[in-house]
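# Structure here, sequence nowhere to be found:
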């Protein structure tokens, strides 16, 4: 029987990454893979909402994770195979100790922290990815980049990357897609061990049938992504500003969006309606003409994109060559250039033609998810 000790900086079941971890653990159980799970619990949403209003929120957050890491770091199982999820949240010192003291390590790659201290390798204002640190890690310091989601010093980050290179022979990187595999090879060399698992969370049933729609409101465009600059919120707002006669929906609070972009918004064609997947977002995506998932970094398989392709009439993405988008057929989504003006022209063309790419997109998503499920099972059985 295969056995793992699993260390995770993200609590299973919490948000996108946590949903994948939860699905992975369920597959371990289904395939008779024994595992011991050690993770850092995510603070409850209600508590986070209260503390976010406090001026010392960031300090409290850092203290919380520091204490948990200090407790957890004394409990490392040095026997057998180890699987690590999200080392930057788990803690770099803790992760380093795990890697040093175990013989076989698997690291599942959620984002690009393995070469970008910000995790999301994005150049503000360029609407494109940044690859400077692939060849020169010191570029992050020169550019003044700050770590995300947790505060990590440059020296600690550089030391962690050097450790990954030093122990490269006993590390296997578990990646989501081909572009991510290519970036790993560029960073750690062609001898790196890599297995492609994909990304599937099991959040929805796979069927080509369309369910009845219970909502009558139809927007021209809806934003579907995490509220982070690298995931294209400003790009979406600029589209809104360039298309004053089209309707736009952002499923977040106005004040949250303004905080991210650093300015106030007074657009008559833009509606802010805070909602999550189960409280209206899914129906808004199904009813809107085009769902925009405008990530501007070398993003792997984003859950928002998979769900949008499955449920939306049409999906628009920014064509980043080193992202998962480059592996998606042009026939099932609208691939936008970094230029806002050119993107506007392309979107208007699709609205005029009254396109509906959903059926082909849904079939593609079903096949992708089935492949991902099979890859995970094969890995667990190997």
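In hand now; what should we look at? The shown structure was predicted, so the numbers you read here are calculated from the model rather than taken from an experiment.

# all contacts plus neighbour counts: C-alpha atoms, from now on.
Fine.

# residues of the lengthiest helix in the chain that come out buried?
The longest helix of the chain (DSSP state H) is helix 358-381. For helix 358-381, burial by neighbour count (16 or more other CA atoms under 10 Å) applies to 358-359, 361-366, 368-369, 371-373, 375-377, 380.

# Test my guess that residue 87 contacts residue 8.
Yes. Judged on CA atoms under 8 Å, residue 87 makes contact with residue 8 at a distance of 7.4 Å.

# would you say residue 83 is within a strand?
Yes. Under DSSP: H, G, I helix; E, B strand; the rest coil, residue 83 sits within a strand.

# Against that first model, consider the following:
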């Protein structure tokens, strides 16, 4: 089931998100899909304006443009806040509380009839992605009660730890007022475990999944001279399994891996050269990754958190029948049924390497 106007039973009159359409993030892509539908049905959509990358300005030393962008962001967010404060006793659908800002989010929950669509697990994890930075595994330490490891810090906003925890405690206290929309059955189970069995929650999926499966197969790209044994399809971050993939490649020297990122960034993240069997080619889905995923012997999606529906996993399974994920307790990888040949790898990288050795033998 997709998140549509009918799923809201026409209750929502406002769609409010801390990230607008056009962003490359998952929230941005979702908003790109939802906004036209909701506006056409008479809903008011509130979100900050699209933002330019600060990293681009920093890397090119464009400090004046950087300062200008920061000023624009500040006043744009102030305008967003004032527009939200005018929403009172209305039916509202909220996306991404972290970027809405928790004080504003709490106000909207207190004085309106709120539905919250869950993009991640920020309702119990200050990191949003419940990945333990030391154990490097799916983490449920803060489910029911907040006791984050000293190595955990709020993401994506740089809120002080104690303040973010305080916001989440208030969020929990107010949860009886909220109807939650989860992407998967297991995410709904997390909601009930954290907020209580009486929580109001429905499973609505991810709206643009059907669109992914209607995409035409990729055409061979000029410049694509080879295919790879394993293509890593994910961001170069711990929760997405980037370090897991690199370590896996070290255990499998005769297997050719593709990492869709700059070699310089891989070196920066790992403090070492990529293994010789790893090719680092920067690309996006649109600029070549789609083709490499389709031609790979195996596509690797080693998310190490309780990931709900991930667009990357859906896109890969639509083009390639051979997908490997890492076993999780609450991730969508344990629910998905569209993968023809689904290899669920051990959380232990060495054991996973033995599984893949057997697969390629």
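Good, I have the coordinates. Please read all numbers here as calculations on a predicted model, not as lab measurements.

# tm score of chain vs chain?
Here the TM-score for the pair of chains, by TM-score structural alignment, normalised by the length of the second structure, is 0.86; 344 aligned residues with a CA RMSD of 2.7 Å.

# before we move on, the earlier item: counting contacts, what elements does the longest helix of the first structure pack onto?
The helices and strands touching helix 358-381 of the first structure, judged by 3 or more CA pairs under 8 Å, 6 or more residues apart in numbering; DSSP states H and E, are helix 15-30, helix 303-311.

# go again using 10 Å as the cut-off
helix 15-30, strand 193-196, helix 303-311 (3 or more CA pairs under 10 Å, 6 or more residues apart in numbering; DSSP states H and E).

# Which residues are in contact with each of residue 87 and residue 8 of the first structure?
Common neighbours of residue 87 of the first structure and residue 8 are listed as 95, 108 (criterion: CA atoms under 10 Å, 6 or more residues apart in numbering).

# Just tell me what residue 353 of the second structure corresponds to in the first structure.
Mapped onto the first structure by TM-score structural alignment, residue 353 of the second structure lines up with residue 344.

# Which residues are in contact with that match?
By CA under 10 Å, 6+ apart, the residues touching residue 344 of the first structure are 238, 239, 240, 242, 243, 336, 337.

# So the second one sits against residue 248, correct?
It stands for residue 239 of the first structure. Yes. Counting by CA atoms under 10 Å, residue 239 of the first structure does reach residue 248; the two are 9.1 Å apart.

# okay, the helices and strands packed on helix 358-381 of the first structure in a markdown table with distance to residue 54 of the first structure next?
What follows is those, written out as a markdown table (distance: least, CA to CA, whole Å):
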| stretch | distance to residue 54 of the first structure |
| --- | --- |
| helix 15-30 | 23 |
| strand 193-196 | 42 |
| helix 303-311 | 30 |
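
# Can I get those in CSV including mean neighbour count and distance to residue 160 of the first structure?
Conversion of these to CSV gives the following (neighbours: other CA atoms under 10 Å; distance: least, CA to CA, whole Å):
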stretch, mean neighbour count, distance to residue 160 of the first structure
helix 15-30, 17, 22
strand 193-196, 18, 18
helix 303-311, 23, 28
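
# which residues in the stretch 1-150 of the second structure form strands?
With strands called from DSSP state E, counting those that start in this stretch, the stretch 1-150 of the second structure shows them at 14-17, 44-46, 91-95, 113-117.

# The first one against the first structure, how far on average?
Superposed on the first structure, strand 14-17 of the second structure shows a mean distance of 1.2 Å to its aligned residues (mean CA distance after the TM-score superposition for the first structure).

# now that strand: which residue numbers in the first structure?
Alignment of strand 14-17 of the second structure against the first structure: residues 5-8, by TM-score structural alignment.

# Quick check, residue 20 of the second structure in contact with residue 77.
No. Residue 20 of the second structure lies out of contact with residue 77 (CA under 10 Å); the separation is 11.9 Å.

# The match of residue 353 of the second structure and residue 241 of the first structure, how far apart?
Per CA to CA, to the nearest Å, residue 344 of the first structure is found 10 Å from residue 241 of the first structure.

# same question, residue 329 of the first structure
Distance, residue 329 of the first structure to residue 241 of the first structure, using CA to CA: 29 Å.

# the more surrounded of the two?
Neighbour comparison, residue 329 of the first structure and residue 241: the larger count goes to residue 241, with 17 against 12 (by other CA atoms under 10 Å).

# what residue of the second structure matches up with that one?
So, by TM-score structural alignment, residue 241 of the first structure is matched to residue 250.

# Just to be sure, its match is in a helix?
Yes. Looking at residue 250 of the second structure with three-state DSSP, it is inside a helix.

# so what's it closest to, chain neighbours aside?
Spatially, and ignoring its direct neighbours in sequence, residue 250 of the second structure is nearest to residue 275 (6.2 Å; CA to CA, 6 or more residues apart in numbering).

# Give me the neighbour count for that neighbour.
Neighbours around residue 275 of the second structure, by other CA under 10 Å: 15.

# Pull up the distance across stretch 217-229 of the first structure, start to finish.
Rule used - CA to CA; the end-to-end distance of stretch 217-229 of the first structure is 27 Å.

# That should have said stretch 259-279 of the second structure, apologies.
Across stretch 259-279 of the second structure, first to last residue, CA to CA, it's 6 Å.

# Alright, calling it a day.
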